[in-house]
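Asker: The following block contains a protein sequence and its predicted model.
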Amino acid sequence: MRAEVSCSGPRLAIAPMMDWTDRHCRFFHRQLTRRALLYTEMVVADAVIHGDRDRLIGFDAAEHPVALQLGGSEPGKLAEAALIGADFGYDEINLNVGCPSDRVQSGTFGACLMKVPELVGECVAAMKGRVSVPITVKCRIGVDDQDPEEALDRLAEHVFAAGADALWVHARKAWLEGLSPRENRDIPPLDYDRVYRLKEKYLKEFIGVNGGIQSLDEAVAHMERADGAMVGRAAYHTPAILAAVDGRIYGEAEEPVDLASVVEAMAAHAARHIATGGRLAHVTRHMVGLFHGLPGARRYRQILSTDATKADAGPEVLLKAFAAVDCSAPAEAA
């Protein structure tokens, strides 16, 4: 059943990350938080239209609320792909206007679209015309030599005029020339104040902050100046921080997450995946950082990086790794 995605009130999201936020990662993160909004990896509109849809955009109902992130620059194709995603049951469709990778540059989408805000508006309008679920945009504050004051304002003007339901802003410029995508993770510096100024200009629109957020403390601080916070690598490498999301961000009763139950749920998930021809490592590669800071975490990681990668590995390997961890010790603070 599709979940209701609200673009009002605070929101914590886990960023779309290429090669990381696949269906197994999302299922895992959902065991830790019921409320955080999850995102797929970016999927190109052409692939959604012409490719193996079950493989590319299939997901487990347990993942709700979950958003499909699309890549592309042709309004008609994006609208068709958005409709397919909505029919699959996604709670939101997001347009990527921020990825600086060589792949998106060759296809003239992703961060390249920062240079053509009018086209981004056309893409948003086309998708809004085909689906009833929220249409959102994830962007940068600018690209290459653009002035972030002008570039971000122009993009926001066009996407909100087209009816976008939210704008997530990665508070760092994208550099398409002179820096590799890896280098662009840390260079140039983050400029959160630029996002805050945009929010002051668009008080009635949802604007969220992304980029370099390392903890829930930082996420909460950002929500004092913006509508939401999107956590990326920190959520992936130290996923236990997600266990406090429902209480701290959404005000739900604080109930400690039972890590044993999480591992059991993932073992069952892995068994289902293996039964369809998959491998245990497809699931466990996302779980390596779960017990960061706890006694036995090193041994847990060793087992997952060796035994779980074997072709015949089964869910019992995950249970063996978990048995090496002392969960009675205090967890690392979020």
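Answerer: Perfect, thanks for sending it. Residues are numbered from 1 along each chain as shown.

Asker: Only C-alpha atoms from now on, for both contacts and neighbour counts.
Answerer: Noted.

Asker: Could you report the distance from Arg194 to Asp186?
Answerer: To Asp186, Arg194 is 17 Å away according to Cα to Cα, to the nearest Å.

Asker: which of those two has more neighbours?
Answerer: Taking neighbours as other Cα atoms under 10 Å, Arg194 and Asp186 compare with Arg194 leading, 16 against 12.

Asker: Would you indicate which residues of the helix or strand in which the more buried one is found are buried?
Answerer: According to DSSP states H and E, Arg194 maps onto helix 192-201. Neighbour counts over helix 192-201 (16 or more other Cα atoms under 10 Å) mark Tyr192, Arg194, Val195, Tyr196, Leu198, Lys199 as buried.

Asker: another structure for you, compare them:
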Amino acid sequence: MLDWTDRHDRYFLRLISKHAFLYTEMVTTGALIHGDSDRYLRFNNEEHPVALQLGGSDVADMTACAKMAEDFGYDEVNINVGCPSDRVQRGAFGACLMAQPELIAECVDAMQQAVSIPITVKNRIGIDEQDEEVSLRNFVKVVADSGCKTFIIHARKAWLKGLSPKQNRDVPPLNYSLVYEIKREYPDLEIIINGGITTIEECQEHLKFVDGAMVGREAYHNPYHMIDVDAALYNDPHPIATRQQILQQFIEYTEAHLSEGVPLKHMSRHILGLFQGQVGAKAFRRHISEQAHKKGAGIEVLIEAGSFINHSE
């Protein structure tokens, strides 16, 4: 599973893996109900399987947005109970809802009655001064009793007071063993682990104890690092594309969307990490960063950037 993506990035990640489940960036119910829902919900057919991650806590709004997601063709709706940002807290959703498992259970129940696609939950192991052993077990029990079958568990607490969202990704200690225990206690649930996972080897180790592993920012910053995931985890030994082949496919995708009026910078930012660790990668990133935002910028920017690879920085 790959997290933190918009539709252009999801298309790019699909060039890396044919099988991994892709998740949208969190979209709030307010943005869908009161904003341009088509803008937030559009995706490419190549992205399947793809899940919409929702931020919200009003049962009626969550249900309405689940219906939108199903109508748009999403394969899953995921409720965000993990984001610790101040903005999210002010909206009364995200990680602060770890303190209200009954409300999440009510949302799950209503959403499942309204749609036929799965409703899943992505949560932390606790927040602030909660005893994580107690809080996680209580949260999973209450929400599972409502019919939720899949939990994506970020194996850290979220500190809503005193730590920034960035710090909340690194500072609270990971407690993988607690997530493993939840799987042992609930063998019929699908338990997917998240937090600090950066390699396929780490995924394979976690899969000895849980049903799935989610990779977040590493898949964004160093995507080619995951190129063997289909063979390693999905038993699909299809030919592996080179970085240059992936770049060419993305150039073709970009050209098609430029003709629809999508600015180059909205697409090109997602491939900055494609050549991570390769000679010329710095020049590749710099050229795109300096040129893609300019008026009229087109695929020539990506072609020129690609020419820096295998040249001295």
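Answerer: Nice, I can see it. All values derive from a computational prediction rather than experimental measurement.

Asker: Structure 1: which residue goes with Leu103 of structure 2?
Answerer: Mapped onto structure 1 by TM-score structural alignment, Leu103 of structure 2 lines up with Leu119.

Asker: rewinding a little: okay if I get the buried residues of helix 192-201 of structure 1 as CSV plus distance to Leu152 of structure 1?
Answerer: Listed next are the buried residues of helix 192-201 of structure 1 as CSV, based on distance: Cα to Cα, whole Å:
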residue, distance to Leu152 of structure 1
Tyr192, 13
Arg194, 9
Val195, 9
Tyr196, 12
Leu198, 8
Lys199, 11
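
Asker: Could you measure from the closest residue to Asp326 of structure 1 other than its chain neighbours over to Gly163 of structure 1?
Answerer: For Asp326 of structure 1, ignoring the flanking residues on the chain, the nearest one in space by Cα to Cα, 6 or more residues apart in numbering is Pro295 at 5.4 Å. Going from Pro295 of structure 1 to Gly163 of structure 1 by Cα to Cα gives 50 Å.

Asker: again, but for Met223 of structure 1
Answerer: Remark: distance between Met223 of structure 1 and Gly163 of structure 1 (Cα to Cα) = 23 Å.

Asker: Can you state the mean residue-to-residue distance of the helix ranked longest in structure 2 versus structure 1?
Answerer: With secondary structure taken from DSSP state H, structure 2 has its longest helix at helix 243-258. Compared with structure 1 after fitting, helix 243-258 of structure 2 deviates on average by 2.0 Å (mean Cα distance after the TM-score superposition for structure 1).

Asker: So which elements touch that helix?
Answerer: With contacts taken as 3 or more Cα pairs under 8 Å, 6 or more residues apart in numbering; DSSP states H and E, helix 243-258 of structure 2 sits against helix 7-16, helix 264-268, helix 299-306.

Asker: Determine which stretch of these is the most buried.
Answerer: Comparing those by mean neighbour count (mean count of other Cα atoms under 10 Å), helix 7-16 ranks first with a mean of 23.

Asker: corresponding residue for Arg124 of structure 2 in structure 1?
Answerer: Match for Arg124 of structure 2 (TM-score structural alignment): Arg140.

Asker: ditto for Leu15 of structure 2
Answerer: Per TM-score structural alignment, Leu15 of structure 2 is aligned with Gln31.

Asker: Nearest spatial neighbour of that match, chain-adjacent residues omitted?
Answerer: Spatial nearest neighbour of Gln31 of structure 1, excluding adjacent residues (Cα to Cα, 6+ apart): Val262 at 5.9 Å.

Asker: got the contact list for the one you found?
Answerer: The contact partners of Val262 of structure 1, by Cα atoms under 8 Å, 6 or more residues apart in numbering, come to Phe28, Gln31, Leu32.

Asker: Which stretches in the stretch 51-200 of structure 2 count as helices?
Answerer: Along the stretch 51-200 of structure 2, the segments classed as helices by DSSP state H, counting those that start in this stretch run 59-72, 86-90, 101-114, 132-145, 176-185, 200-206.

Asker: tell me the SS of the counterpart of the residue nearest to Asp326 of structure 1 in structure 2?
Answerer: Using TM-score structural alignment, the equivalent of Pro295 of structure 1 in structure 2 is Val279. Three-state assignment for Val279 of structure 2 (DSSP: H, G, I helix; E, B strand; the rest coil): coil.

Asker: Give the equivalent position in structure 1 for Glu252 of structure 2.
Answerer: In structure 1, the residue paired with Glu252 of structure 2 according to TM-score structural alignment is Ala268.
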